[in-house]
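# Provided below for reference: sequence and predicted model.
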Amino acid sequence: MKKSRQFILVILMLSMVFMYSSFVFANADSDIELKQSELKNINNKLKEIEKSKTKLKKNKNEILNKINGIEDNVKNLEGELNLINNNVEKLTVGIADTENILKDATVKLEDKKTLVNDRLRIMYKSGSVGYMEVLLGAESFSDLLTRMDMIQKIYEHDKNMISYMKEQKNLIIEKKNKLSDEKIKYQELINDRETKKIQLSTSLKKLNSTQIKLKKDYSALEEQEDNLLKDANEVTNIIKKLKLAKNYVGGKMAWPTPGYTRITSPFGYRIHPITHKKKLHTGIDIAIPYGEKIYAAQSGTIIYAGWFGGYGKAVMIDHGGGYVTLYGHNSKLLVKVGQKVKRGEAISKCGTTGASTGPHLHFEVRENGKYVNPLKWVVPY
């Protein structure tokens, strides 16, 4: 009867352990799935960012090509403007020279007109007598003919000279007008090129502004990408630790620093690194980077959370049945006295507070107030 009761009791205890283990593993699976879903979302965001970056790169290249094209067009326009301005300068000089020639021709024509008019005026005043005197003064018939021919030639010469000078003046005026027309056409070309240059400059300013915005947008995407990559690494590490915790089979308690297993100082007597005296090391020291999270070895109630002498910032958890765990030298505490915590729940962050020579976790297990070797309860993983 007694053995039967003991057997039933053992069966009940095993059932409770199995149920607890199932609960722990179910929670672990749920946490892993949650983190994997979070990681998937991060990766999807990273893919979207990569697409956006590719699109921005394409836009940046298109804008750059347009800017280069406009700059080439501006250079070509400036070259054309230089040529046109040179031609305008030549035309201006040509027009000025032509105007001087025209002035000179006009003066000569007026002088010739004056000479002819004076001669005609004298002849008019002398009347036909003067003309007849020239003819009657002839000594012979042949001399008469000669004198008549001479008078006719003088008249024809004056007439032809005036006509020629008028013709030359008209040619000079025509040349001046032609040069002026060419200058106007060139000026129109200058105005056209200047207008195009202004339009291109306006387009260039807009493109440069767009280019600056694209660079800012690209930098913002890169910053988002960096942050997401950091998040992805953190979530990946958490998943790794959760999987390690799920597969953990050693010890009655969980390892408080998953992924960090190097014990720098074991349980037992040693020479204290600060006092240099032989003293019982009441726990184990685990090497862990500064700021890394530390997890509860077993479910329980927080009975202490604060500064604890040489332990620095410390946490103590009462697991019931006379068992208490202590976590020392923390940089930050994540729990408060009276708070209920579950096995594997983050309770603090690693530090080097108190009597410490560097970042590490001092982990203790106390059984009914006595220090026991933690490795009887936990297995590194």
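Nice, I can see it.
# make it CA atoms for all contacts and neighbour counts henceforth
OK.
# Determine the longest helix present in this protein.
helix 2-136 (DSSP state H).
# Mind giving me the packing neighbours of that helix?
Under the contact definition 3 or more Cα pairs under 8 Å, 6 or more residues apart in numbering; DSSP states H and E, helix 2-136 sits against helix 141-246.
# what kind of secondary structure is Trp255 in?
For Trp255, the assignment made with DSSP: H, G, I helix; E, B strand; the rest coil gives coil.
# how near is it to Glu222?
Distance, Trp255 to Glu222, using Cα to Cα, to the nearest Å: 38 Å.
# adding another structure so you can compare the two:
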Amino acid sequence: MKDRCGRAASLMLVFSLLLEPVSLAAALSDDKGGYESQAAAKLQQSNELQSKIDNVSEEKRALDEAADAAIKEHEARKAELDATDARLKQNEEELAVLQKDYEAKQERLGRRVRDIYINGQVSYLDVLFGAHDFQDFLTRMDLLKRIIRQDYALVRGVQEEKDSIELRQASLAQDRLTQAEQEEKAHLARADMEEKVKRREALIERLRTDKALIDQQYEELMRASRQIGEMIRERGMGSAAPSGSGAMIWPVSGSVTSEFGWRVHPITGTQKFHSGVDIGADYGV
């Protein structure tokens, strides 16, 4: 009984030694599949992010065109406002000259009024009937007409200058107000479009950063899968195909890829018990 138990124990020990490499390869195969599955999920996420980047980039392209149009519109309105400001400055200089002329004519009219007040109103009849002869009469008549025309022209000129100044001031003020309103609207439209473009640029940059991280994770997973694949191939090529002893039939001719018993994971370093034997063969055997 002892001999039979001893032989059984020896058989189990020999069998476990034969099966230990099989369990390791099976674990590696499982891990390889897991890495590839995770990598496929990462690849899908990367493709989805790229699709979002393409969509937002197209939106940004349209916004860029709208922003360019808004910038040109604002620049045109700004140029018009600058031109109006230039005309205002020029007209203000002209108005300053007119104001001086107006003040000079006012002074002349004031002196005329003061002279009339101090010396009394000129009697046109006294001037005419004081003539010594007919020629003197005609001369006096001509002088009176000139004085009358001069006084009338002086008063009328002062009034016309005053009216011209007031009209020009009102026109310039209205032009300035209209141009300022148009420039402000164009400025706000430009600022709004530029802000939209900046938001799209920030979104694209964030999506690209996320995609770069996902792509890096994908590459790491695929690299781990390739490393495990190399380990599996190296182990399969270096193992001799075991043969049966006659007491038990070997199920397939192939190398042992994962043994029976405890094993240490080559990457994680953890121990795990494998309760079977894996034999390498073609897919579907």
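Good, I have the coordinates. From a predicted model like this one, the values you see are computed outputs, not experimental measurements.
# care to give me the TM-score?
Once superposed, chain against chain, the TM-score is 0.64 (TM-score structural alignment, normalised by the length of the second structure); 248 aligned residues with a Cα RMSD of 4.6 Å.
# one step back: among Trp255 and Glu222 of the first structure, which residue is more densely surrounded?
Shown here are Trp255 of the first structure and Glu222; by other Cα atoms under 10 Å, Trp255 has more neighbours (29 against 15).
# in the second structure, which residue is closest to the centre?
Residue closest to the average C-alpha location in the second structure (Cα atoms, centre = their mean): Lys198, at 1.9 Å.
# what does stretch 56-64 of the first structure contact?
Under the contact criterion Cα atoms under 8 Å, 6 or more residues apart in numbering, stretch 56-64 of the first structure has outside partners Leu207, Thr210, Gln211, Leu214, Lys215, Tyr218.
# Quick one: neighbours of the third one, just the number.
Close neighbours of Gln211 of the first structure, defined as other Cα under 10 Å, add up to 19.
# what's the counterpart of it in the second structure?
Correspondence of Gln211 of the first structure to the second structure, assessed by TM-score structural alignment: Ile204.
# tally of neighbours for the spatially closest residue to that match that is not a sequence neighbour?
Spatial nearest neighbour of Ile204 of the second structure, chain neighbours left out: Ile53 (5.9 Å); criterion: Cα to Cα, 6 or more residues apart in numbering. Close neighbours of Ile53 of the second structure, defined as other Cα under 10 Å, add up to 20.
# mind checking how far Ile53 of the second structure is from Asp64 of the second structure?
Using Cα to Cα, we find Ile53 of the second structure at a distance of 16 Å from Asp64 of the second structure.
# cool, His74 of the second structure as well?
Computed with Cα to Cα, the distance linking His74 of the second structure and Asp64 of the second structure is 15 Å.
# So between the two, which is more surrounded?
Neighbours were counted for His74 of the second structure and for Asp64 using other Cα under 10 Å; His74 has more, 22 against 17.
# Distance-wise, check the more buried one relative to Thr270 of the second structure.
On the measure of Cα to Cα, His74 of the second structure and Thr270 of the second structure end up 68 Å apart.
# now Arg156 of the second structure
Arg156 of the second structure is 112 Å from Thr270 of the second structure, where distance means Cα to Cα.
# who's more crowded, these two?
The neighbour comparison of Arg156 of the second structure against Thr270 (other Cα under 10 Å) goes to Arg156, with 12 against 9.
# Number of residues surrounding Ser30 of the first structure?
12.
# now swap in the one 5 residues further on and tell me
Counted with other Cα under 10 Å, the neighbours of Lys35 of the first structure add up to 18.
# so who does it touch?
Val235, Ile238, Ile239.
# repeat that for 7 Å
Counting by Cα atoms under 7 Å, 6 or more residues apart in numbering, Lys35 of the first structure touches Val235, Ile239.
# go on, Leu43 of the second structure?
By Cα under 7 Å, 6+ apart, the contact set of Leu43 of the second structure is Tyr218.
# hmm, 8 Å instead?
Applying Cα under 8 Å, 6+ apart to Leu43 of the second structure gives the contacts Ile214, Asp215, Tyr218.
# rewinding a little: ok, the residue nearest to the centre of the second structure to Glu205 of the second structure distance?
In terms of Cα to Cα, Lys198 of the second structure sits 11 Å off from Glu205 of the second structure.
# before we move on, what about Arg235 of the second structure?
According to Cα to Cα, Arg235 of the second structure stands 45 Å off from Glu205 of the second structure.
# higher neighbour count, the two?
Arg235 (19 against 13).
# corresponding residue for Arg147 of the first structure in the second structure?
When the second structure is aligned by TM-score structural alignment, the residue opposite Arg147 of the first structure is Arg140.
# looking at it, its match is touching Ala131, isn't it?
Yes. The criterion here is Cα atoms under 8 Å, and Arg140 of the second structure meets it with Ala131 at 7.4 Å.
# more neighbours, the two?
Comparing Arg140 of the second structure with Ala131 by other Cα under 10 Å, the one with more neighbours is Arg140, at 18 against 15.
# Contacts only, for that one.
Contacts for Arg140 of the second structure (Cα under 8 Å, 6+ apart) come out as Val127, Leu128, Ala131.
# Count the residues that sit near the aligned partner of the first one in the first structure.
So that's Val127 of the second structure. In the first structure, the residue paired with Val127 of the second structure is Val134, using TM-score structural alignment. The tally of other residues near Val134 of the first structure (other Cα under 10 Å) stands at 14.
# Contacts only, for Val134 of the first structure.
Arg147.
# Quickly note the distance from it to Ile84 of the first structure.
According to Cα to Cα, Val134 of the first structure and Ile84 of the first structure sit 64 Å apart.
# sorry, back to before: turn the contacts of stretch 56-64 of the first structure into TSV, including distance to Glu156 of the first structure.
Below are those laid out as TSV (distance: Cα to Cα, whole Å):
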residue	distance to Glu156 of the first structure
Leu207	75
Thr210	80
Gln211	81
Leu214	85
Lys215	87
Tyr218	91
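# of the residues you listed, buried ones?
Buried subset of the contacts of stretch 56-64 of the first structure (neighbour count, 16 or more other Cα atoms under 10 Å): Leu207, Gln211, Leu214, Tyr218.
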